[in-house]
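A.B. asks: Need coordinates for the below:
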Amino acid sequence: MPNLPPDAPTITATLKSHTSTLPKPNHWSVDAVLKDLPNPPASSTSSPVPFLHYVERLKLEKREGWRRFGISSGESIADHMYRMSIITMMAPSNISSRLDVPRCTRMALIHDMAEGLVGDLTPVDGVPKHEKNRREGATMDWIADGLLGKYNGGVNGRELREAWQEYEDGTTEESKFVHDVDKSS
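C.D. replies: As a prediction, the model looks like this:
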């Protein structure tokens, strides 16, 4: 999240609980969230349209850091991923010459895709990191297999899942760069 203006309220004065509009089942699973979600995307079709409707959710779901400060018009998850992808494309030549920039851009566009069902969980939400990772992995599996598994022979779904996993692992130069971009944006 970018620096806030000097007159922004302090976090201690305005800290709010997680404000996502996503369902919050007691025992989180992709199926439990989808069951309570109005108009969930259809799974197991050969059409990419349900996936595109899912991606639309990322435009509607706001990032929590902004909302906790009472800024209702802050960036959405999609806004954040888009800005990150532009930043990767604008990398100076001393960095871009050492990286596969299109791969970085793809990773930036995918890295928070699971938040369309998981939400933008932050450390103050009280969800342990391993549980957050489990939820995001399960959501990416559902995207790859359930939403895109029958589209184009499942190729697009596998590629999305692989790019997300590369980001999560953080072991390639490209994923390290995208992590740095994420921390700064």
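A.B. asks: make it CA atoms for all contacts and neighbour counts henceforth
C.D. replies: OK.
A.B. asks: any idea where the helices of this structure begin and end?
C.D. replies: For the chain, the helices defined by DSSP state H occupy 11-14, 30-36, 49-60, 64-68, 77-89, 93-96, 101-110, 115-118, 129-141, 155-169, 173-184.
A.B. asks: Another for comparison:
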Amino acid sequence: MSGVPLFPPTDPHLAAQVGFVLEIDRLKGVVRRNLIADASRRENTAEHSWHLAMLAGTLAEHAATDVDVARVTRMLLIHDLVEIDAGDTFYYDSVAEVDQAEREQRGADRIFGLLPAAQGSELRALWEEFEARETPDARFAKAIDRFQPCLLNFHTEGGTWREYDLTRTEVLAKQGGTIEDGSPSLWAYTLELIDEAVRRGYLKP
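C.D. replies: Below is the predicted model of the structure:
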């Protein structure tokens, strides 16, 4: 059973940590709407988190201000752990958005609560910082989180943009401030991608 070591360590501190790492293995089973770049299948949330961590390290020079890449990477690796309980909420699903925060808070309570108290509090604080988007690290992390789906949608000839019949206006409304706040240069490139997607018919005007 996920989250319960079949042969737990005798040290309760280590046992809690092993239980946590077994539990978060379930993130591999949370499927997102976005397709992977070759369009062969949808990505899962664990893959998404890994990809964002790699983007953060690769694109850190494009952050709006100096950031701590290690902290940004940690944020991105944990930011969606709550989806083990809350599920993935599609950006453009206004119905699911209504109780998203409540579902994710409950997920955070349980999942970070599996760890020893100090460690759980540390990761919970990073998750909350990411969600609040009030620090340079969090703003860049959020920008990366919003940029990656745009990149994948373009490279899958519209991906979820086309699947859900989205318009340029809808995409800009969701992505604009978040990406621009964290990385003006990535936002400039995102605008180019979006406009080229409209030109190619991947996205409605």
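A.B. asks: ok, back up a step: looking at the helices of structure 1, which is nearest to L148 of structure 1?
C.D. replies: Closest to L148 of structure 1 of these is helix 155-169 (CA to CA; 5.0 Å).
A.B. asks: how far does the closest one sit from the chain's center?
C.D. replies: Centroid separation for helix 155-169 of structure 1 versus its chain: 13 Å, with CA atoms, centre = their mean, to the nearest Å.
A.B. asks: could you say what helices and strands that helix packs with?
C.D. replies: In terms of contacts (3 or more CA pairs under 8 Å, 6 or more residues apart in numbering; DSSP states H and E), helix 155-169 of structure 1 is packed against helix 101-110, helix 129-141, helix 173-184.
A.B. asks: Average offset of the first one relative to structure 2?
C.D. replies: So that's helix 101-110 of structure 1. In this overlay with structure 2, the average offset of helix 101-110 of structure 1 from its partner residues is 0.7 Å by mean CA distance after the TM-score superposition for structure 1.
A.B. asks: quick one: that helix aligns where in structure 2?
C.D. replies: The aligned range for helix 101-110 of structure 1 in structure 2 is 69-78, by TM-score structural alignment.
A.B. asks: what comes into contact with that stretch?
C.D. replies: Residues from elsewhere that reach stretch 69-78 of structure 2 (CA atoms under 8 Å, 6 or more residues apart in numbering): 49-50, 52-54, 56-57, 60, 123, 126-127, 130, 137-138, 140-141, 145.
A.B. asks: Just name the most buried of the helices and strands packed on helix 155-169 of structure 1.
C.D. replies: Counting by mean count of other CA atoms under 10 Å, helix 101-110 has the highest mean neighbour count of these, with a mean of 22.
A.B. asks: quick one: terminal-to-terminal distance for stretch 14-31 of structure 1?
C.D. replies: 33 Å (CA to CA, to the nearest Å).
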